[in-house]
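J.: Sharing a model prediction with you, sequence too.
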Amino acid sequence: MSKGGKFSVYEGILFTTVIIVSKILYTAPTAVIRHTGTASWYTTLISCFIAIIFFLLVCMLLNRFPGKGLAKVFEAVLGKILGKTSSLFFSGYILYYAASSLREFLEMIKVYNLPNTPPSVILITFLAVSVLFAYKGIESIVRVASINCYMILLGLFIVLVMASPYYDIDYLKPYWGYGFKKSLYLGFLRSSAYEEVLTLAIIVTSLHSVKDFQKIGIISLLLSGFVISISILCYLMADQYTMGKENLSGIFQLSRIIYYNRYIQRVESVFLFIWVISSLITVSTAFYLSVRIYCESFDIADHKPILLPFALLTYVVSLQPKNISEVVDINLKFVRQYSLYLNFGVPILVLIIALIFRKKEGSGNV
């Protein structure tokens, strides 16, 4: 399929940061606080550093096959049958990720903003934009993310700063939360919360070199880890962990408590803007990646005819959970806590096989 053009290191960093950081606007902070208490703000840093280690191992794999994306590397190392099967699993998982994120957005926007709007209207409108982005290709998605990255980060910064009168540093006690061992264990599991960095491994042919791939990944992981950690820290200082684990969206709740006077209060309109934009970018990226991997697996040159079938699949999967509790406790728990075994585990296993059998670009085994 068409690779959709090239983009720079700078654009790649902004794009990757947006799709990783966007989850801070959802239920992710609440989930971490529920399991680690006051230690949640540095538990996410543990996740970040573990994700960097896993990412560097994926870099080692792609360095052995310059010019090939993850799907083609799987075929080169595992053979056509196993390689295509692995790629299809990834395509299916990414579609599941897109549908789960879309359903999470639907549930939250109905709770906070559009309670009377039919779910199908929100889903179809959202998917229509995602299909349009996927039709234009990855370059268009990256450009939109690059333009909006500063506005998203600025909007988040405004909310955190304006809520500062409500912060109480004593709410961070006890500093070890429910125990450092539990924080370390959950930090390892939730390294999958930074799995979006593997987007770069799928679209590596849109970068100028594997070196750019590594640079973008590490910088965006460090930047995202910092932003997510600070956001959770501020949320904890405002609501304490006992209340923090109860709210559906911690940052949205933070924006609602802001009150300076009758003219400056409840700035959730700022939050709503960055929330919708970042959600569109994240879901559109996942939708496009699912289509792209599928096309690469079957050597389909034109991805446009299968956009509507994939959109229908995404719509159907997004409607499967019965309620928000099922979305959070099943879909999102798997995506953000246990999917590291698939997302990082499979590429690392492929790297081990490539090292054992000495497979690399240009060798006789490829």
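T.: The structure has been received and is ready for your questions.

J.: from here on, contacts and neighbour counts on C-alpha atoms
T.: Noted.

J.: Helix or strand: which one has residue 241?
T.: If you go by DSSP states H and E, residue 241 is part of helix 210-244.

J.: And for residue 51?
T.: Residue 51 belongs to helix 40-63, assigned by DSSP H and E.

J.: before we move on, what about residue 72?
T.: Per DSSP H and E: helix 70-78 holds residue 72.

J.: Would you indicate which residues of the helix or strand just after that helix are buried?
T.: The helix or strand immediately downstream of helix 70-78 is helix 80-112, counting by DSSP H and E. Using 16 or more other Cα atoms under 10 Å as the test for burial, helix 80-112 gives 83-88, 90-109.

J.: what's the helix holding residue 72 packed up against?
T.: If contacts are counted by 3 or more Cα pairs under 8 Å, 6 or more residues apart in numbering; DSSP states H and E, helix 70-78 sits against helix 80-112, helix 199-202, helix 268-297, helix 345-356.

J.: Dump these to TSV, plus distance to residue 139.
T.: Shown next, in TSV, are those (distance: least, Cα to Cα, whole Å):
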stretch	distance to residue 139
helix 80-112	19
helix 199-202	12
helix 268-297	11
helix 345-356	25
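
J.: Tell me who's in contact with the closest residue to residue 134 other than its chain neighbours.
T.: On the basis of Cα to Cα, 6 or more residues apart in numbering, the spatially nearest residue to residue 134 that is not a chain neighbour turns out to be residue 288, at 5.0 Å. Contact analysis of residue 288 by Cα atoms under 8 Å, 6 or more residues apart in numbering lists 130, 133-134, 137-138.

J.: let's bring in a second one:
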Amino acid sequence: MTVREALNVALDEELARDDRVFVLGEEVAQYNGAYKVTKGLLDKYGPKRIVDTPITESGFAGLAVGAALSGLVPICEFMTFNFSMQAIDQIINSGAKVHYMAGGIVPCPVVFRGPNGFAAGVAAQHSQDYSAWYGSIPGLKVLSPWDSEDAKGLLKAAIRDPNPVIVLENELQYGVKYPMSQEAMSSDFLLPIGKAKIIREGKDATIVSHSRSLNYCLEAAEKLQSDEGISVEIINLRSIRPLDVNTIVESVKKTNHLISVESGFPHFGLGSEICAISMETEMFDYLDAPVERITAADVPTPYAENLEALSLPSGDLIAKVVKRSLYRQK
């Protein structure tokens, strides 16, 4: 099943399960969604539950927060999270903080979802990774699915959560097919928010990543295993906030080396947080080398294809850094 199909199934199942759930955003209804994630939902559920909005992120994000405060469960699609910046006041000052400021009386069960991070040839204004931006905000939960099971299980969990949840998908992952277990095909399939998954077992080094960057981590791990006999463990974070620190610590206890990989910028990013955690937990006692960070380049993402490729993590770069961490760099 493709990631796109898994997201569509999750939306369909939750719309059928709970009549408070509705979807809104640009082109989600008549056009079946800019990326066809909402395909067929308008015909099945009608225009009151699949709602096309004007191109006004602040307006429809505010509408979504207001609907959540009124007892509905809105799923708000941003055509790209780069333009959620237009709505950041609604997401953070209205959505994330209201439950706390109301003394726990007023929940805000809203989901903001859509493509995040780098795509291909879409330049700086469409290529930014907002994991660290939203991950730094108390009151938000932030999820980052990679494969089809992630997409379905995490989106369904987000819709059922009583808090505002950000679901950061990736445009280039939408059309990628991944196997689905029998369990994942069930309409009751949920993945726990705040729990990472080890997607490759290893003993020499731990790589922590999320979303599309995991593809390059797997590529690097295969190369290192075949060329050098290096066994790499890879952790799919799934959840940015809350972050599953325990899974990272337990892996490092085994491998004694840690590399973080992300498509966000280096300054104040997710990798920076993981480095801090390595100093503040028992993980520090098990490290045989400094933690290594791999990030996007500290520049707005270039439009030119060759420069864009150089500005983002790659399998070759990850393999090189793992070897450096293991003191095996030639």
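T.: It's in. Please read these numbers as outputs of a predicted model, since none were measured by experiment.

J.: Overlay them and tell me the TM-score.
T.: The pair, once superposed, lands on a TM-score of 0.30 when counted by TM-score structural alignment, normalised by the length of structure 2; 149 aligned residues with a Cα RMSD of 5.6 Å.

J.: Distance check, residue 150 of structure 1 against residue 157 of structure 1.
T.: The gap separating residue 150 of structure 1 from residue 157 of structure 1 is 10 Å, by Cα to Cα, to the nearest Å.

J.: I meant residue 135 of structure 1, not that one.
T.: Using Cα to Cα, residue 135 of structure 1 is found at 33 Å from residue 157 of structure 1.

J.: Could you verify my assumption that residue 84 of structure 1 touches residue 76?
T.: No - if you go by Cα atoms under 8 Å, residue 84 of structure 1 and residue 76 don't touch, sitting 10.2 Å apart.

J.: what sits against residue 208 of structure 2?
T.: 234-237, 248, 258-261.

J.: Which ones among the residues you listed lie within helices?
T.: The helices, defined by DSSP state H, take in residue 248 from the contacts of residue 208 of structure 2.

J.: before we move on, back to that, and of the helices and strands packed on helix 70-78 of structure 1, who's closest to residue 54 of structure 1?
T.: helix 345-356 (7.7 Å; Cα to Cα).

J.: I'd like to check the angle between that closest one and helix 80-112, please.
T.: 160 degrees (axes from the mean of the first three to the mean of the last three Cα atoms, to 10 degrees).

J.: Counting neighbours, which bits of helix 345-356 of structure 1 end up buried?
T.: 346-348, 350-351, 354.

J.: hang on, the earlier thing: after the helix holding residue 241 of structure 1, which helix or strand is next? Please name it.
T.: helix 250-256.

J.: Which secondary structure elements does that following helix sit against?
T.: helix 138-162, helix 210-244, helix 268-297.

J.: Let me see the contact set for residue 233 of structure 1.
T.: For residue 233 of structure 1, the contacting residues are 40-41, by Cα under 8 Å, 6+ apart.

J.: Would you mind measuring from it to residue 42 of structure 1?
T.: Distance, residue 233 of structure 1 to residue 42 of structure 1, by Cα to Cα: 8 Å.

J.: Kindly report the same for residue 253 of structure 1.
T.: 21 Å.

J.: Then residue 20 of structure 1?
T.: Residue 20 of structure 1 sits 17 Å away from residue 42 of structure 1 when distances are taken as Cα to Cα.

J.: I'd like to know which of the helices and strands packed on helix 70-78 of structure 1 is closest to residue 12 of structure 1.
T.: Residue 12 of structure 1 sits nearest to helix 199-202 of all the helices and strands packed on helix 70-78 of structure 1, at 8.4 Å, using Cα to Cα.

J.: what comes into contact with the closest one?
T.: Outside helix 199-202 of structure 1, the residues that touch it by Cα under 8 Å, 6+ apart are 16, 58, 62, 69-71, 213, 217, 289, 293.

J.: again, but for stretch 219-230 of structure 1
T.: Against stretch 219-230 of structure 1 from outside (Cα under 8 Å, 6+ apart): 13-14, 16-17, 20-21, 24, 41-42, 44-45, 48, 51-52, 194, 197.
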